[in-house]
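Asker: Return a 3D structure for these sequence lines:
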Amino acid sequence: MSDSNSFISHLIELRSRLLKAVLSILVIFVPLAFFAQDLYHLLATPLLNAMPDNSQMIATDVGAPFFAPFKLTLVLAFFLAIPFVLYQIWGFIAPGLYRNEKKLIAPLLLSSTLLFYAGIAFAYFVVFPVIFAFFAGIEISGVAFTTDISSYLAFVLKLFFAFGLAFEIPVAVILMCWAGITDAASLRAKRPYVIVGVFVVGMLLTPPDIISQSLLAVPMWILFEIGILIGALYSPKSDEEEKEEHQEVS
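Answerer: Sure, this is the predicted structure:
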């Protein structure tokens, strides 16, 4: 097969897998669309529980009561379809990988999905009640605590992505060690800088109180340490280590 025919066949396969990924999102979205209002209310529950009595959220745009739940449902469909989307990505790249690469990438795809879900769940069940209680407790004379539903959705989705990506730290550390970009010893030496860095990230993504900052920073630090422990197993061996192993075998 010529290079041009091979390239075209790869493009056709890529298009097919992309269409399957998009179709999986639509298949999940259609039934969820009937429960869009209920899903939005579930998402808003942490804020509603923190708001003062007899207060409610508002819609400052005419189409917001429809489009905000619609957008949430579409994003949720994408989140739920991530395993199938990653499976399509795996099916496309797997034929070009060596056996040892397949042994690493396949578990990482699964673990990255679970970690992303864990980050979202941690944000919803642990972080949201704390930060919304903090916001609701701030009183300014003449200002009523009300939140626009579109602004709330945008804020929550940013935090979901932030925590979902933050929980991918072990995967990133393992990949860097496996690729030889760094190693476990170097990362341990940089631990003080990492600790400062995660608290800076926590300060930027959460309200300005130590509890909220720690709710993001401490899990990131723990995940970093887990990544170091596992990454040490995948770090490329030095020439001396390979010679020692060869001598032991011989």
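Asker: alpha carbons only for contacts and neighbour counts from here, please
Answerer: OK.
Asker: I'd like to know how far the one residue sitting closest to the centre of the chain sits from Phe66.
Answerer: With distances taken as CA atoms, centre = their mean, the residue of the chain nearest its centroid is Gly164 (2.3 Å). From Gly164 across to Phe66, the span is 26 Å (CA to CA, to the nearest Å).
Asker: Would you map the helices across this protein?
Answerer: Here the chain has its helices, by DSSP state H, at 3-33, 36-50, 64-93, 99-122, 128-136, 149-166, 169-179, 184-189, 191-205, 210-234, 239-249.
Asker: Tell me which of the ones you listed sits most buried.
Answerer: The highest average neighbour count among those, using mean count of other CA atoms under 10 Å, belongs to helix 169-179 at a mean of 22.
Asker: Determine the set of other helices and strands touching that helix.
Answerer: For helix 169-179, the helices and strands in contact under the criterion 3 or more CA pairs under 8 Å, 6 or more residues apart in numbering; DSSP states H and E are helix 99-122, helix 210-234.
Asker: Let me have the ones you listed in JSON lines, adding distance to Ala189 as columns.
Answerer: Below are the helices and strands packed on helix 169-179 laid out as JSON lines (distance: least, CA to CA, whole Å):
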{"stretch": "helix 99-122", "distance to Ala189": "25"}
{"stretch": "helix 210-234", "distance to Ala189": "11"}
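Asker: Please identify which of these is closest to Ile89.
Answerer: Nearest of those to Ile89, taken as CA to CA: helix 99-122 at 9.6 Å.
Asker: next up, for comparison:
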Amino acid sequence: MAEGDTVDHDEQPIAQHDDGLDRTERTFVSHLRELRSRIMAALLSVLVVLLVLVPFANDLYLWLADPLLRHMSDTGATMIATEVASPFLAPFKLALFVAVFISAPYIFYQVWAFVAPGLYRNEQQLALPVLVSSTALFYFGIAFAYYIVFPLMFGFFSATAPSGVAVMTDISKYLDFVLKLFFAFGVAFEVPVATYLAVRTGMTTRKTLVAKRPYVIVAAFVVGMLLTPPDIISQILLAVPVWLLFELGLILCGLYIQDSEES
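Answerer: Modelled structure (predicted):
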């Protein structure tokens, strides 16, 4: 009996250790299953929106090309397709982009629902407003590019074209050009969020950023030069909003972050 008791005591910690490993493994597997289900839900939302948009893909492309076509109509120029599949692929690619654009709030909700349970309460209070505001600012950046930048930029291009030169833009290259600018302006409009997070997380302070304002302004124009076509109008139309949004970020830091929190 004594020997048997000794064996039981020796095996008990091993059994408890195995139970702990099993629980950890079950938790890991459950997280993987939840991640898979949320990824599938996000992809399904994009697919559903895409199926709705596909019949209107050509109309979407005409809407996207309207800022350019308005200026081309004055000279009688038209858009062309230099590849056999471009008349189908370009509108379909645009429909896919718009589907992701429309589904973005639901996709971000799935990300939030997966990450939120692992965050502390104060982290949740910070993450949710940042997620919502960054999404809204990205949308505002795209809207600013379409309604403000494109008409001015394409008007400038048309006005400076040499006489006798027929402007014939390829539909695929135009789409790639526009999507790059959408992305550039969408990211540029995230400056207030980036400024606020930099101060809130202690990477820097508001006073330091205020002192380095001249460098930020120069950097804004450098970014405008790198991310936009080589014309002064589009560069200014990106650099000035970046500067103003940086100032907005400083104002938000002054309103919501105390000096004691910065230090």
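Asker: Got a TM-score for the two of them?
Answerer: The TM-score (TM-score structural alignment, normalised by the length of the first structure) is 0.90; 240 aligned residues with a CA RMSD of 1.8 Å.
Asker: returning to that earlier point: out of the helices of the first structure, the one nearest Val143 of the first structure is which?
Answerer: In terms of CA to CA, the element of the helices of the first structure nearest to Val143 of the first structure is helix 128-136, at 11.6 Å.
Asker: what range in the second structure does that closest one sit on?
Answerer: Alignment of helix 128-136 of the first structure against the second structure: residues 150-158, by TM-score structural alignment.
Asker: mean deviation (superposed) between that stretch and the first structure, please.
Answerer: Following superposition, stretch 150-158 of the second structure is found to deviate from the first structure by 1.1 Å on average (mean CA distance after the TM-score superposition for the first structure).
Asker: so how far is that stretch off the chain centroid?
Answerer: Distance of stretch 150-158 of the second structure from the chain centroid (CA atoms, centre = their mean, to the nearest Å) equals 25 Å.
Asker: same deal with stretch 18-29 of the first structure?
Answerer: Put simply, stretch 18-29 of the first structure sits 20 Å off its chain's centre (CA atoms, centre = their mean).
Asker: Stretch 27-37 of the second structure too?
Answerer: Remark: stretch 27-37 of the second structure is offset 26 Å from the chain centroid, using CA atoms, centre = their mean.
Asker: In the first structure, point out the residues matching that stretch.
Answerer: Residues 6-16 of the first structure are the counterpart of stretch 27-37 of the second structure, counting by TM-score structural alignment.
Asker: Same question for stretch 94-112 of the second structure.
Answerer: Going by TM-score structural alignment: stretch 94-112 of the second structure matches residues 72-90.
Asker: hang on, the earlier thing: contacts only, for the aligned residue in the second structure for the residue nearest to the centre of the first structure.
Answerer: In the second structure, Gly164 of the first structure lines up with Gly186, judged by TM-score structural alignment. Gly186 of the second structure makes contact with 137-142, according to CA atoms under 8 Å, 6 or more residues apart in numbering.
Asker: which one of those is nearest Leu237 of the second structure?
Answerer: The nearest member of these to Leu237 of the second structure, counting by CA to CA, is Gly141 at 11.2 Å.
Asker: Would you mind finding the match for that closest one in the first structure?
Answerer: By TM-score structural alignment, Gly141 of the second structure lines up with Gly119.
Asker: likewise His71 of the second structure?
Answerer: The equivalent of His71 of the second structure in the first structure is Ala50 (alignment by TM-score structural alignment).
Asker: Quick one: map Val27 of the first structure onto the second structure.
Answerer: By TM-score structural alignment, Val27 of the first structure lines up with Val48 in the second structure.
Asker: Quick one: residues contacting that match.
Answerer: Contact analysis of Val48 of the second structure by CA under 8 Å, 6+ apart lists nothing.
Asker: swap in Leu223 of the first structure?
Answerer: The contact partners of Leu223 of the first structure, taken as CA under 8 Å, 6+ apart, are 167, 169-170.
Asker: cool, Thr78 of the second structure as well?
Answerer: Neighbours of Thr78 of the second structure in contact, by CA under 8 Å, 6+ apart: 69, 72, 167-169.
Asker: likewise Thr169 of the second structure?
Answerer: For Thr169 of the second structure, the contacting residues are 78-80, by CA under 8 Å, 6+ apart.
Asker: ok, so of those residues, who is nearest Leu128 of the second structure?
Answerer: Relative to Leu128 of the second structure, the closest of the contacts of Thr169 of the second structure is Met79; by CA to CA it sits at 43.1 Å.
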